[in-house]
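1. model this:
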Amino acid sequence: MVMWVQRIFMLLLVSSFASSDFIENPDFETPPLNSNASSNSSMLLDQNNTLPGWTVQGTVQYVTSLELPDTGHAIQLSEDGKINQTFSAKGDDMNYILTFALIPGGKNCSASAGVIVSGPDSNSVFSYRHNYSQAPWQSYSHNLGSWGNGEPINLVLESQTVDSDTNSTCWPIIDTLLIKTLGVTLVQDSGNLLSNGGFESGPSFLPNSTEGVLIDAVPSLIQSALRQWSVTGTVRYIDSEHFHVAEGKAAIEILADTSPSSIQTATRDTSEGSRYNLTFSLGDANDACRGHFVVGVQAGSAAQNFTLESNGTGSGEKFGLVFRAEEAATQISFTSYSVTITKEDVLCGPVIDQVMVLPLGGTASVKPTWLLLLFALLYVAFL
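-> This is a model prediction of the structure:
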């Protein structure tokens, strides 16, 4: 009976957390009013040429290009350019995670401006970076925060001011916004003392993307788009449809550039002085990433480097590290020290998946939540 209740519980949670369209005209394919946007050109938006669903301030261009991820229309945020839209939260205690496409606004520019993405209590700066994608655009993600049902969420995207000649600045182009909701409390893997150890709870992948989603540095577990994991440097959230993933539908590829990059989390319900086994999968994404991977793993005060010779074809191994808990929550981190690139000069790196922490010599008991108990009672009543 318990297994059936757990399965029903999981299905209900998954269905509640499915991606939804919260904003109007998220891909900018509904053109400005009183305009003809079919040609390969750009159009200045103003009070006469308004964009359906969006409020526009400053210099904002409606652009058309065949290099965009969807059918060809996007927004360029030029000097002091800003767009925003307010939508209502649906459901209580949900995180709203945004994925969007970022395209460079020109060639041979002396400076490249970024875009500031913000919600009511969050903001981050994103900029297009060469060697992070083989495509002419990149997918990024940002956690807008969490709210209760009906609360207004104001999504703002604006160009970042640069100290240079504005005539030679590449202003950012934005396209294909997708918002995903995830519950504040994540479903725990059976026996695992880590939340989201398989990285299944993260941002959505854009429909036409084959490059994964880049996640920049986020010091907070709560504010991260990769639920319950903070990020140092940059990592790539990859899907099993386009990459090699050891288990499930998603994993993390750690991209080390001029300095190491890492992901960090913490255990739950460990007992001080008890010994635990940290296991994980280390491999490559089947993205032609060849090289010598060196990944530093730390669990509390225990630390060890693990190495893997990658041939770039989806190889991988399972590794483990035994540690002794020094307190109720033990810090866990994975750091890549390897700077590796594909033959197309795209940054790549080791893939981490299937991260589990179990008591040494046995499996942990999962404490039932009040919601799980409620479903159990309903199931018994139904019988």
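2. drop to CA atoms for contacts and neighbour counts, all remaining ones
-> Fine.
3. Show me which positions of stretch 303-317 end up buried.
-> The neighbour-count check on stretch 303-317 (16 or more other Cα atoms under 10 Å) flags Leu308, Ser310, Asn311, Gly312, Thr313, Gly314, Ser315, Gly316 as buried.
4. Over to stretch 27-46?
-> By 16+ other Cα under 10 Å, the buried positions in stretch 27-46 come out as Asp27, Phe28, Glu29, Pro31, Pro32, Ala37, Ser42, Met43, Leu45, Asp46.
5. Kindly report the same for stretch 334-350.
-> 334-342, 346-350.
6. Can you measure across it, start residue to end residue?
-> 10 Å (Cα to Cα, to the nearest Å).
7. now it: how far from the chain's centre is it?
-> 18 Å (Cα atoms, centre = their mean, to the nearest Å).
8. Stretch 122-135 too?
-> The answer for stretch 122-135 is 12 Å, by Cα atoms, centre = their mean.
9. Then stretch 128-137?
-> Average the C-alpha atoms of stretch 128-137, do the same for its chain, and the two points are 16 Å apart (Cα atoms, centre = their mean).
10. ditto for stretch 257-277
-> 20 Å.
11. what's the answer for stretch 209-223, then?
-> 4 Å.
12. Please point out which parts of that stretch sit buried.
-> Within stretch 209-223, the residues scored as buried using 16+ other Cα under 10 Å are 209-218, 221-223.
13. again with stretch 158-173
-> Glu158, Ser159, Gln160, Thr161, Thr166, Thr169, Cys170, Trp171, Pro172, Ile173.
14. Now show me the structure for the sequence below, then we'll compare the two:
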Amino acid sequence: MTFLMSLIFFSVLSLSLSYSQAAAHTPFLDGLLANGNFEEGPKASDLQKTVLIGRYSLPKWEISGVVEYVSGGPQPGGFYFAIPRGAHAARLGNEASISQVADLKVGSTYSLTFSATRTCAQDEVLRVSASGQSSDLPIQTLYSSDGGDTYAFAFKATSGSVKISFHNTGVQEDPTCGPLLDAIAIKEMRPLRYTKGYLVKNGGFEIGPHVFKNFSTGVLLLPKIHDIISPLPGWIVESLKPVKYIDSKHFRVPEGQAAIELTGGRETAISQIIRTIPKKFYTLSFTIGDAKNSCHGSMMVEAFAANETLKVKFESTGNGGFKSSSFKFQAISARTRLTFFSAFYHTKLNDYGHFCGPLLDDVKVLPVFP
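-> Below is the predicted model:
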């Protein structure tokens, strides 16, 4: 009996250790939501032409209003839907929405990455909401010509089950008109840590939102007026237009796996507030260039720190290239704001209707020792 009890005890202990070890190595959530690319289609009986019939007719999603399940290519009425990440997408009509409940960690920050493209009117607005936080996303401006506009939205989970919702707030004469959702992913944002000796957090932009692997034109990060919690930890997008998060798989990146593209000229600015010692001197260094995405022209990035400013010029042919710059500044308080923006507006070669701009990478601040 004693031997049997000992065997049971050690078996339970072994299982407990195995579970704790597995929990310790559980990867951070980073991938598509359930049927996030809409490739799992509805039953034929749940479709009336392209319109979904029934609240739960789209697998893994709950729908409300006129929601269409569409395929890429030419459409009735002369439309053409570009769906670069797969074969199918969801189109939200007047006041329509789709939602899904996800199991998340309470207190953790998450970022949604989603493809959203207007299909009819200029004034289409997409509202994305999760865990009591929401943002009305104006999608009038197109940043890519192939249906590749991708956005990020960050939120903090306030419960273990979070309802994620996408809602078309617009009302058009055609009730089916509205944003096209191509793919939706979610990523748990890892806590930031200082690198010893460096004062800038996430200066290489390595920690950011999910990037679609099969097709990416970059991820547009919303200004803080739309998204209070930044999907780029450590940084604030404090401008009227978004900045673009780009990855090394699809773009030319000077250092590491990611960088930022300043896509909206003076309407796009990114900043970070760092801790400094008043009257002490520091060196701010950074790299600018082009992402090898046909963005061309005479570029200029302006950098600000305390009372100092540096304007860095870069002549881009759109084929990839970069240069590094630095300057010294004296801190005037215990907190110093670093700010970067593009001085000019840029468009791509052979595609003058879509904005682009210089990239920014490898931002560092080091103290100057006597």
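15. Sort out which of the buried residues of stretch 303-317 of structure 1 are in strands and list them.
-> When the buried residues of stretch 303-317 of structure 1 are checked against strands (DSSP state E), the matches are Leu308, Ser310, Asn311, Gly316.
16. Just the closest of these to Ser141 of structure 1, please.
-> Gly316 (26.7 Å; Cα to Cα).
17. That closest one is in contact with Asp284, isn't it?
-> Yes: contact between Gly316 of structure 1 and Asp284 holds when scored by Cα atoms under 8 Å: they sit 6.5 Å apart.
18. Show me what Leu338 of structure 2 lines up with in structure 1.
-> Aligning on TM-score structural alignment places Leu338 of structure 2 opposite Ile332 in structure 1.
19. go on, Pro59 of structure 2?
-> Using TM-score structural alignment, Pro59 of structure 2 sits opposite Pro52 in structure 1.
20. mind checking how far its match is from Trp137 of structure 1?
-> Distance from Pro52 of structure 1 to Trp137 of structure 1, by Cα to Cα: 24 Å.
21. Who has more neighbours out of the two?
-> Neighbours per residue, other Cα atoms under 10 Å: of Pro52 of structure 1 and Trp137, the larger number sits with Trp137, 23 against 15.
22. ok, that one - contacts?
-> Leu68, Pro69, Ala101, Leu102, Ile103, Pro104, Tyr128 (Cα atoms under 8 Å, 6 or more residues apart in numbering).
23. Quick check: the gap between it and Thr210 of structure 1.
-> Using Cα to Cα, one obtains 11 Å as the distance from Trp137 of structure 1 to Thr210 of structure 1.
24. now do Leu282 of structure 1
-> In terms of Cα to Cα, Leu282 of structure 1 sits 21 Å off from Thr210 of structure 1.
25. Same question for Ser78 of structure 1.
-> Taken as Cα to Cα, the span from Ser78 of structure 1 to Thr210 of structure 1 is 28 Å.
26. what's the answer for Ser195 of structure 1, then?
-> Taken as Cα to Cα, the span from Ser195 of structure 1 to Thr210 of structure 1 is 27 Å.
27. In structure 2, what sits opposite Lys249 of structure 1 in the alignment?
-> Aligned partner of Lys249 of structure 1 by TM-score structural alignment: Gln257.
28. Excluding residues flanking it in the chain, which one is nearest that match?
-> Ser248 (5.0 Å; Cα to Cα, 6 or more residues apart in numbering).
29. check contacts around the one you found.
-> Ser248 of structure 2 makes contact with Gly256, Gln257, Ala258 under the criterion Cα under 8 Å, 6+ apart.
30. coming back round to it: reformat the buried residues of stretch 27-46 of structure 1 into TSV and put secondary structure next to each item.
-> Output for these, formatted as TSV (DSSP: H, G, I helix; E, B strand; the rest coil):
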residue	secondary structure
Asp27	coil
Phe28	coil
Glu29	coil
Pro31	coil
Pro32	coil
Ala37	coil
Ser42	strand
Met43	strand
Leu45	coil
Asp46	coil
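31. So which of those is the closest to Met356 of structure 1?
-> Comparing the buried residues of stretch 27-46 of structure 1 against Met356 of structure 1 with Cα to Cα places Asp27 closest, at 37.9 Å.
32. Now do the contacts for the closest one.
-> Contacts of Asp27 of structure 1 (Cα under 8 Å, 6+ apart): Asp70, His73, Ala74, Asp175, Thr176, Leu177.
33. what's the counterpart of it in structure 2?
-> Match for Asp27 of structure 1 (TM-score structural alignment): Asn37.
34. Could you check how far that match is from Ile98 of structure 2?
-> 13 Å.
35. ok, now Ala152 of structure 2?
-> 17 Å.
36. Likewise for Phe322 of structure 2?
-> For Phe322 of structure 2, the distance to Ile98 of structure 2 - Cα to Cα - is 42 Å.
37. Could you do Leu181 of structure 2 as well?
-> 10 Å.
38. where do the contact lists of these two overlap?
-> Common neighbours of Leu181 of structure 2 and Ile98 (Cα under 8 Å, 6+ apart) are Leu92.
39. Break down the stretch 151-300 of structure 2 into its strands, ranges please.
-> 161-168, 180-188, 219-221, 236-237, 243-247, 258-261, 269-275, 281-290, 297-305 (DSSP state E, counting those that start in this stretch).
40. Which one, of those, ends up nearest to Thr195 of structure 2?
-> Across the strands of the stretch 151-300 of structure 2, closest to Thr195 of structure 2 is strand 269-275 (Cα to Cα), at 13.1 Å.
41. buried ones in the closest one?
-> Ala269, Ile270, Ser271, Gln272, Ile273.
42. contacting residues around the aligned partner of the second one in structure 1?
-> Using TM-score structural alignment as the criterion, the counterpart of Ile270 of structure 2 in structure 1 is Ile263. Contacts were defined as Cα under 8 Å, 6+ apart; by that measure Ile263 of structure 1 touches Trp229, Ser230, Val231, Thr232, Ser333, Phe334, Thr335.
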